[in-house]
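Participant: model the structure of this input:
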Amino acid sequence: MKKVAFLFSGRGSLIQSVINAVDKSRITAELSVIITNNIEFTSSSNPLFLGRKVNMVNHKDFSSRSAFDEHIAGILRANQIDLVILGGFRRIFTREFAMEFGSITMNTHPSLLPALPGDKAQQKSLDMGLRITGATLHFINEEVDAGPIIDQEPVRIYNGMTENDLRQAIIEVEQKMIYRAILSFLDGNLMISGNKIIYKDYMNVQNPE
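Facilitator: From the prediction side, this is the model:
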């Protein structure tokens, strides 16, 4: 059975796409591990988390980034995780973590990379007066927001849009990308070649039902 882990720092809004993909996968898979470093998170704030174990790991409890990353790595190893989804997980992993787990760790980013890497991409898009931004799903590597790009979709910015409006619009796009990417990965339909992603059969990449 393929095992998927989901890591987040906010409300965990993107978990729906992970649950849908795992439930609909043509091969046996399960959402085995959920980790958050948001100490204010409660499962009651999102009914999708009810009945699911959420590992609370406060990064402030660790003496260094390396110690925090090693703790996360230990959880992933112990559960023999096949795929990691970072859904709004606001931590930069160390080089050692990226080298071990980069080829199975997908990260969402609220811009069309390589444009606007790093934090606060939504507000930067608004401040710059962009008319189109978007979302990127990529594997992680040793550089911030520079790993092989799995999928991208544009999001139009309308007059009067607030940062929250834009965030919600991007989340809707990210949900679809995560769903498609999980199915493609679990089905063996994508592979990393250098810093690029190759789909073995792009026409079979599925959209959410």
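Participant: from here on, contacts and neighbour counts on C-alpha atoms
Facilitator: Will do.
Participant: residues near Met1, how many?
Facilitator: Met1 is flanked by 8 other residues according to other Cα atoms under 10 Å.
Participant: that one contacts Leu31, correct?
Facilitator: No: using Cα atoms under 8 Å, Met1 makes no contact with Leu31, being 10.5 Å away.
Participant: list the contacts for Leu83?
Facilitator: Leu83 makes contacts with 3-5, 104-106, as judged by Cα atoms under 8 Å, 6 or more residues apart in numbering.
Participant: next, the structure of the following sequence, for comparison with the previous one:
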Amino acid sequence: MKKIVILISGRGSNMEAVVRACAREGWPARVQAVIANRPDAAGLGFAQANGIETIVVDHRQFESRASFDTALAREIDRSAPDLVVLAGFMRVLTDAFVERYAGRMLNVHPSLLPCFAGLRTHQQALDAGVRVHGASVHFVTPTLDHGPIVAQGAVPVLAGDDAAALAARVLAVEHVIYPRAVRWFIEGRLSIEGERVALTPSEPQWLFADIAGEGV
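Facilitator: Now for the predicted structure:
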């Protein structure tokens, strides 16, 4: 039975999607703990209601990014996880922290990487005038919002879209591709080959969505 630790900062909707998929699909895994860097993170309530240990490591209580990361790693390692899942965890992690979990830490980013790294991705997409936007699941590396891509999901950019409307459409896709990518990892089907991720046995590592956000 593999163990997963999920890091959140807010409502944790991707955390919910992973937890629900794990239970629904009977993965050979369990979510061992959910850790938040904010005590008011709404996702903590969902985790507690589902019998998952919750931990708060408040970044505001630490003088430096490195000291926060040290404390965070200490709490993660108590669960001895096979996989660390970043689910809306809004902290830039130090290189040392990232290297500690190299090859076993996933993130979902709301853009089709390598386009639109960083924040305000949906407004970036609108400002650039792209016709297709989406989300990417990738292994975390020291370079922010980079790393070998596991899966991507694409949505259309519609006339009249604002950042909020586009964000909602992308989030629906995140809720599909992130649990799928986590399951692949748990099943031992992912291997990193340079900058690429191989999936064995092969199946599509992408999702195209229609206007309703459903795969086609």
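Participant: TM-score for the pair, please.
Facilitator: Once superposed, chain against chain, the TM-score is 0.89 (TM-score structural alignment, normalised by the length of structure 1); 207 aligned residues with a Cα RMSD of 2.4 Å.
Participant: so how much does the longest helix along structure 2 differ from structure 1 once superposed?
Facilitator: Secondary structure of structure 2 per DSSP state H: the longest helix is helix 163-186. Comparing helix 163-186 of structure 2 with its match in structure 1 after superposition yields a mean distance of 1.2 Å (mean Cα distance after the TM-score superposition for structure 1).
Participant: the helix or strand following that helix against structure 1, how far on average?
Facilitator: Following helix 163-186 of structure 2 in sequence order, the next helix or strand is strand 190-193 (DSSP states H and E). If you overlay the two and look at strand 190-193 of structure 2, the average distance to its match in structure 1 is 1.1 Å (mean Cα distance after the TM-score superposition for structure 1).
Participant: next, the buried residues of strand 190-193 of structure 2.
Facilitator: Leu190 (16 or more other Cα atoms under 10 Å).
Participant: try stretch 104-124 of structure 1
Facilitator: Across stretch 104-124 of structure 1, burial judged by 16+ other Cα under 10 Å covers 104-113, 116, 121-122.
Participant: circling back: so which of the contacts of Leu83 of structure 1 hold up in structure 2?
Facilitator: Compared against structure 2 with both residues aligned by TM-score structural alignment, their matches' Cα atoms under 8 Å, the contacts of Leu83 of structure 1 retain 3-5, 104-106.
Participant: where do the strands sit along structure 1?
Facilitator: Assigned by DSSP state E, the strands in structure 1 fall at 2-8, 29-36, 55-56, 83-86, 105-109, 132-139, 149-156, 190-193, 196-199.
Participant: could you export the contacts of Leu83 of structure 1 as JSON lines, including distance to Met56 of structure 1?
Facilitator: Formatted as JSON lines, the contacts of Leu83 of structure 1 follow (distance: Cα to Cα, whole Å):
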{"residue": "Lys3", "distance to Met56 of structure 1": "19"}
{"residue": "Val4", "distance to Met56 of structure 1": "17"}
{"residue": "Ala5", "distance to Met56 of structure 1": "14"}
{"residue": "Ile104", "distance to Met56 of structure 1": "22"}
{"residue": "Thr105", "distance to Met56 of structure 1": "19"}
{"residue": "Met106", "distance to Met56 of structure 1": "20"}
